[in-house]
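Peer 1: sharing a model that was predicted from the sequence below.
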Amino acid sequence: MSSSASTPILQIITIPHRPTPTSAEIDQELAPALSILTGAPGLVAAWKGRRHEDKYTILLLLLWSDLSASRSFFTSPSYNDFNRVAQPALRGRKITWQQHAPAGQWDLSDLAHLRSVIESPCVEVALTKVVEGGVAGYYDGFRRVVSKVLDAEPGCDGWWISPLIENPQDQLLLINWKSHSAHHEVFERRPGFQQCIDTLKDYYAEFVIPTHVVELSPLFGSLP
């Protein structure tokens, strides 16, 4: 693998907005903060969606030119401005942004796979904590079984996986589903789902509880 210092970095930001009557109100309240963010040097592209499980929670997917670009923004006065103007919409809730993963380092996380996930009506976000020493076995099982099951699943149109920079034992798995029900109502009833669980279960440090991003749309830039 190449150094993450020169590799594009995908970051996930979770913004727990206060409950509002309409999504338009959320967009209006967050617009000043997002304007600051999209002006950050080194930001290549950004997408915004909402969490299916909580329609008031906004998720941002950011692609940075490299890790230093993200670190520069989140340690700069601009992030202080971003956080300050976002606070009235949060009502004391905290933004989560410490999730970075290299994009394009190898075959499981290349930009082609990322592109297949970004263009999605429903993205499953599964942060998988792997047992100590089990990452190599986890990747082997994913390549041999899970990737093939997902590629053959009619309701799945792509996937992407990469280790978190904050802790490489933790894996960020994104899966493109045609809908939320295509995952939970259809796929989880198929034999392939159990094949995936049986292949990877010994590598899970804890049970994976995924979330889903819907209404994902471009906010800034585009994939290279």
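Peer 2: All right, it came through fine. Numbers count the residues shown, from 1 in each chain.

Peer 1: can we go C-alpha only for contacts and neighbour counts from here?
Peer 2: Fine.

Peer 1: okay, and Leu150 sits in which element?
Peer 2: Here Leu150 sits within helix 147-152, counting by DSSP states H and E.

Peer 1: what packs against the following helix or strand past that helix?
Peer 2: Note on helix 147-152: by DSSP H and E, the next helix or strand toward the C-terminus is strand 156-163. Packing partners of strand 156-163 (3 or more C-alpha pairs under 8 Å, 6 or more residues apart in numbering; DSSP states H and E): strand 100-102, helix 111-118, helix 147-152, strand 170-177.

Peer 1: one more structure, for comparison:
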Amino acid sequence: MIVEHAILPVRQGQEAEFEAAFAEARKLIECQPGFANLQLARSIESPAQYLLLVRWESVAAHTEGFRRSPEYQRWKQALHHFYEPFPVVEHFTTVFASGFDAAGHAE
């Protein structure tokens, strides 16, 4: 299991529209092979910044599966115009976890 991590810098004043668009767009990623779960969190200190964490079975499930799918094209159309600048996406593997199982679920 890997974690995709992205800080999403949403244009100020568009937070409500972004959240509504994300609520719909999430369905495009949740149906992908290799998808486990996702979490979207909003910064308290910088309310126009969001943290997206997506758990995948592998990096390939994200980069070769989702990003090459027709659903990704719809994801881009729904969400990418909200970002300024465009977010950096990285993949992480667990080194240590406390209070979570190997899949990232609370124990």
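Peer 2: Happy to help now that I have it. Predicted model, so just to flag it, every value in this text is computed and none were measured.

Peer 1: any idea what the TM-score is?
Peer 2: TM-score for the superposed chains, counting by TM-score structural alignment, normalised by the length of the second structure: 0.86, backed by 102 aligned residues with a C-alpha RMSD of 1.5 Å.

Peer 1: follow-up on the earlier one: Asp54 of the first structure is nearest to which of the helices and strands packed on strand 156-163 of the first structure?
Peer 2: Closest approach to Asp54 of the first structure among these is made by strand 170-177 (18.0 Å; C-alpha to C-alpha).

Peer 1: measure how far that closest one is from the centre of its chain, please.
Peer 2: Averaged C-alpha coordinates place strand 170-177 of the first structure at 7 Å from its chain's average position (C-alpha atoms, centre = their mean, to the nearest Å).

Peer 1: tabulate the helices and strands packed on strand 156-163 of the first structure (a markdown table), appending distance to Ile161 of the first structure and mean neighbour count.
Peer 2: Converted to a markdown table, these look like this (distance: least, C-alpha to C-alpha, whole Å; neighbours: other C-alpha atoms under 10 Å):
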| stretch | distance to Ile161 of the first structure | mean neighbour count |
| --- | --- | --- |
| strand 100-102 | 9 | 26 |
| helix 111-118 | 9 | 19 |
| helix 147-152 | 10 | 16 |
| strand 170-177 | 4 | 24 |
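
Peer 1: in TSV: these, plus distance to Ala89 of the first structure.
Peer 2: Below are these laid out as TSV (distance: least, C-alpha to C-alpha, whole Å):
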stretch	distance to Ala89 of the first structure
strand 100-102	24
helix 111-118	26
helix 147-152	38
strand 170-177	27
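
Peer 1: tell me which of those lies nearest to Glu132 of the first structure.
Peer 2: strand 170-177 (9.9 Å).

Peer 1: what span of the second structure is the closest one aligned with?
Peer 2: Mapping strand 170-177 of the first structure onto the second structure (TM-score structural alignment) gives residues 49-56.
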